[in-house]
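[1] Any chance you can model this:
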Amino acid sequence: MPHNHNYNPKLKPFARSLRQESTKTEVRLWCEVLSKGRTGYTFLRQRPVGNYIADFLCKELKLIIEVDGYSHNFKTEEDLKRDKEIADLGFTTLRFNDEEVMKDLSNVERVIVGWIESSQT
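    Below is the predicted model of the structure:
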């Protein structure tokens, strides 16, 4: 089996626990926007990328969608480092916070669909 350099097996149990503890926000985004190829693409939940766990990952689009908690109103240095490392692997990260997903899901969906459409041109 070929070695996947984007995968860290040590993160597997952690990924599993994150999947089980998914926030209501992630569940809502998943159910109403990202599941079952609603966007035309397959998104996977809580997948390891590099040394991180992505909330949602579309390998085909090389797109990661992150949902940040209510307290996460600004990008921390850690987020910037993470986004850069993930970008170096060829991925784009779109970030939303809990409030946007819970109160303005249609706009979140519009941003995601807009990104997908613009990436296809």
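[2] going forward, measure contacts between C-alpha atoms and count neighbours the same way
    Noted.
[3] looking at it, Leu94 is touching Asp68, isn't it?
    No. Counting by CA atoms under 8 Å, Asp68 is not a contact partner of Leu94; they are 10.7 Å apart.
[4] Please generate a structure for the following sequence too, so the two can be compared:
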Amino acid sequence: MRGPDRKATSRARQLRSHQTDAETKLWHRLRNRQIAGCKFVRQEPVGLYVYDFICRERKLVIEVDGGQHAEAKADIVRGDTLTRDGYCVLRFWNNEVLGNIDGVLQTIESKLLDQEPLTPTLSP
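    Purely as a prediction, here's the structure:
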């Protein structure tokens, strides 16, 4: 086994300490299993990329982007890579998060509740 990718881990740590205002606002509402009881992590390296927020148990990725990402081909490639690996990607603009956090959270919760958990649940 190869072990952790130190370069990706270092980049993820750097991104965590330099979050945008929109990422910070959303993180405060996602952390500690506040949405549908699901655990999210932030600035998580997966493969070649670092993603803003990931719920591993539901394979949901949330990306918060500024205007520089409009029609970016690199984002399309990243999204395709995740889709092939079974992830669902929700993408929000910074101004959506900052101006309509409740609507963003409702969209995320709806997506989480629509998906089946990846871990088996024990029934009584």
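[5] Next, the TM-score between them, please.
    Superposed pair, TM-score by TM-score structural alignment, normalised by the length of the first structure: 0.87. Supporting alignment: 116 aligned residues with a CA RMSD of 1.8 Å.
[6] Leu94 and Asp68 of the first structure: who's more crowded?
    Asp68 (20 against 16; other CA atoms under 10 Å).
[7] For that one, give me its contacts.
    Arg95, Phe96, Asn97, Asp98 (CA atoms under 8 Å, 6 or more residues apart in numbering).
[8] Inside helices: which ones of those residues?
    Asp98 (DSSP state H).
[9] For the contacts of Asp68 of the first structure, pick the one with the most neighbours.
    Asp98 (21 neighbours).
[10] mind checking how far that one is from Thr76 of the first structure?
    16 Å (CA to CA, to the nearest Å).
[11] do the same with Arg110 of the first structure
    Taking CA to CA, one finds Arg110 of the first structure at 25 Å from Thr76 of the first structure.
[12] can you redo the contacts of Asp68 of the first structure as a markdown table with distance to Arg28 of the first structure?
    As requested, the contacts of Asp68 of the first structure are exported to a markdown table (distance: CA to CA, whole Å):
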| residue | distance to Arg28 of the first structure |
| --- | --- |
| Arg95 | 15 |
| Phe96 | 13 |
| Asn97 | 13 |
| Asp98 | 10 |
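[13] which one among the contacts of Asp68 of the first structure gets closest to Ser119 of the first structure?
    Arg95 (16.7 Å; CA to CA).
[14] So for the closest one, what's the nearest residue that isn't a sequence neighbour?
    Glu66 (4.8 Å; CA to CA, 6 or more residues apart in numbering).
[15] That neighbour maps to what in the second structure?
    For Glu66 of the first structure, the aligned residue in the second structure is Glu63 (criterion: TM-score structural alignment).
[16] need the contact list for that match.
    Glu63 of the second structure touches Tyr51, Asp52, Phe53, Val89, Leu90, Arg91, Phe92, counting by CA under 8 Å, 6+ apart.
[17] Now do the top helix by length along the first structure: which range of the second structure does it align onto?
    The residue-count maximum for a helix in the first structure (DSSP H) belongs to helix 105-119. Aligning helix 105-119 of the first structure against the second structure (TM-score structural alignment) gives residues 101-115.
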